[in-house]
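J.: Next come a sequence and a model predicted from it.
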Amino acid sequence: MTQLTSIGLNITQSEALTKQLNTLLSSYQIQYMNARGFHWNIKGRQFFELHLKFEEIYNDLLLKVDEVAERILTLGGQPKHAYSEYMSLSNISEAQGISDGATAVNNLLAGFEQLISHQRIILAQASEASDEGTASLMSDYIKEQEKLIWMLKAYLA
């Protein structure tokens, strides 16, 4: 007999999703810190517009960090919370010493592309587990980030 979590999902599938979500959480944390660093360190002719855009991006990322962590808890897992764990699990690399606008935007683009790729994997896994909560969250994030990628690419064109 299959054992279920308190929210009616298969325990084994929920544990697998929790593992994937912790990797996603780690990637979000690194993307957040990268965006925050770009906000602080941006220089040049595009300072004002990029300074504001990076703030908008890191504020959104911070909300998603909290939502992903809470989803992990909802599934019965424990969200990672140490930067050493984030660095070892993240699919996104830490960016350092970047103050050029185009370089910063390209770095964020690469990070968002990685997030979308990983979120598609989680979406498929959540759908297979009949986990509508996680699937819905991933679907919303993918939709938002696809538009953001389009806008950032248009900015660079």
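T.: Cool, got the structure. These figures come from a predicted structure and were not determined experimentally. Numbers count the residues shown, from 1 in each chain.

J.: going forward, measure contacts and count neighbours with C-alpha atoms only.
T.: Fine.

J.: Could you find the closest non-adjacent residue to the residue nearest the centre of the chain?
T.: Taking Cα atoms, centre = their mean, the centroid of the chain lies closest to Y28, which sits 3.5 Å from it. In space, and not counting its chain neighbours, Y28 is closest to V65: 6.1 Å by Cα to Cα, 6 or more residues apart in numbering.

J.: neighbours of that neighbour, just the number please.
T.: The local packing of V65 (other Cα atoms under 10 Å) involves 19 other residues.

J.: which ones are touching the spatially closest residue to F54 that is not a sequence neighbour?
T.: Nearest residue to F54 in three dimensions, chain neighbours excluded: H39, at 5.2 Å (Cα to Cα, 6+ apart). For H39, the contact set (Cα atoms under 8 Å, 6 or more residues apart in numbering) comprises 50-52, 54-55.

J.: for the biggest helix by length in the chain, which positions count as buried?
T.: Scanning the chain for the helix with the most residues, using DSSP state H, yields helix 11-41. For helix 11-41, burial by neighbour count (16 or more other Cα atoms under 10 Å) applies to 11, 13-15, 17-39, 41.

J.: Over to stretch 92-108?
T.: 92, 94-95, 98-101, 104-105, 107-108.

J.: re earlier: wait, the residue nearest to the centre of the chain touches D60, no?
T.: No - the criterion here is Cα atoms under 8 Å, and Y28 misses it with D60 at 10.4 Å.

J.: A further structure is provided below for comparison with the first:
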Amino acid sequence: MKNLVGLDHKRAQKLVVELNILLADYEIFYQNLRGLHWNIKGRKFFELHDKFEELYMDAFTKIDEIAERVLTLEGEPLHTYTDYLEYTEIKEERNVTDGTQGVEVVINNFRTLVQRERLILSLASDAEDEGTVSLMSDYITETEKTLWMFNSYLK
């Protein structure tokens, strides 16, 4: 049986589950970034404050794109923090004020995100879901570059 966009319904539903986990991960990542943006202190304040804002604005866009992809695949996107906390693999961060620690949080969160994105890319490829493949491919490219840059920042 095919869904609205011509994909196998069962494979699409498996993608919906994984996309919802990614959605939960991005929601918690977004909130972590907001906390870092608001609470960071120290000599690197100005550059990190701006960078964390740039990242949370990007995460905000991705959250919407992921939710809309779930809807395109005829699923229902998660939309409560109760659900996000149940499904996420990203740890909530509290009271991080140190710049180095904040960058480490971002690196760890991005590692989790890229692993999920790769899994979804593989599933989407098997399902011949070019829309999700394209989305994940773009995310992976951005995530890998950002990981490299943040890792270089810590050196």
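T.: Noted; the coordinates are in hand. This structure is a prediction, so every number in the text was calculated from the model and none was measured.

J.: quick one: TM-score?
T.: For this chain pair, the superposition-based TM-score is 0.99 by TM-score structural alignment, normalised by the length of structure 2; 155 aligned residues with a Cα RMSD of 0.4 Å.

J.: any idea how far A154 of structure 1 is from the residue nearest to F54 of structure 1?
T.: With distances taken as Cα to Cα, to the nearest Å, H39 of structure 1 is found 20 Å from A154 of structure 1.

J.: Mind listing residues that contact stretch 105-123 of structure 1?
T.: Stretch 105-123 of structure 1 is contacted by residues 17, 20-21, 24, 27-28, 31, 34-35, 91-92, 95, 134-136, 138-139, 141-142, 145-146, 149, 152-153, 156 when judged by Cα under 8 Å, 6+ apart.

J.: and if we set it to 6 Å?
T.: 92, 135, 138, 142 (Cα atoms under 6 Å, 6 or more residues apart in numbering).

J.: and if you look at stretch 59-77 of structure 1?
T.: Contact partners of stretch 59-77 of structure 1, identified using Cα under 6 Å, 6+ apart, comprise 14, 18, 32, 79.

J.: Closest to M87 of structure 1 out of those residues?
T.: For these, the minimum distance to M87 of structure 1 (Cα to Cα) is 12.7 Å, reached by Y32.

J.: So what does the closest one match up with in structure 2?
T.: Correspondence of Y32 of structure 1 to structure 2, assessed by TM-score structural alignment: Y30.

J.: What number of residues are in the vicinity of the closest residue in space to its match that isn't next to it in sequence?
T.: Distances taken as Cα to Cα, 6+ apart put Y56 closest to Y30 of structure 2, at 5.3 Å, once the chain neighbours are dropped. Neighbour count for Y56 of structure 2, taken as other Cα under 10 Å: 22.

J.: what do you get for the one 5 residues further on?
T.: The local packing of T61 of structure 2 (other Cα under 10 Å) involves 11 other residues.

J.: Tell me the spacing between it and E144 of structure 2.
T.: T61 of structure 2 sits 18 Å away from E144 of structure 2, going by Cα to Cα.

J.: still on that earlier bit, test my guess that the residue nearest to Y30 of structure 2 contacts Q31.
T.: No - with contact defined as Cα atoms under 6 Å, Y56 of structure 2 and Q31 do not form a contacting pair (7.9 Å).

J.: Counterpart of G76 of structure 1 over in structure 2?
T.: Match for G76 of structure 1 (TM-score structural alignment): E74.

J.: Tell me the spacing between its match and T141 of structure 2.
T.: Taking Cα to Cα, one finds E74 of structure 2 at 26 Å from T141 of structure 2.

J.: out of the two, which sits in the more crowded spot?
T.: Legend: neighbour count by other Cα under 10 Å for E74 of structure 2 and T141, higher for E74 (16 against 11).

J.: and the more buried one, which of the three is it?
T.: Using DSSP: H, G, I helix; E, B strand; the rest coil, the structure places E74 of structure 2 in coil.

J.: Spit out the contact partners of K43 of structure 1.
T.: Taking Cα under 6 Å, 6+ apart as the test, what K43 of structure 1 contacts is S99.
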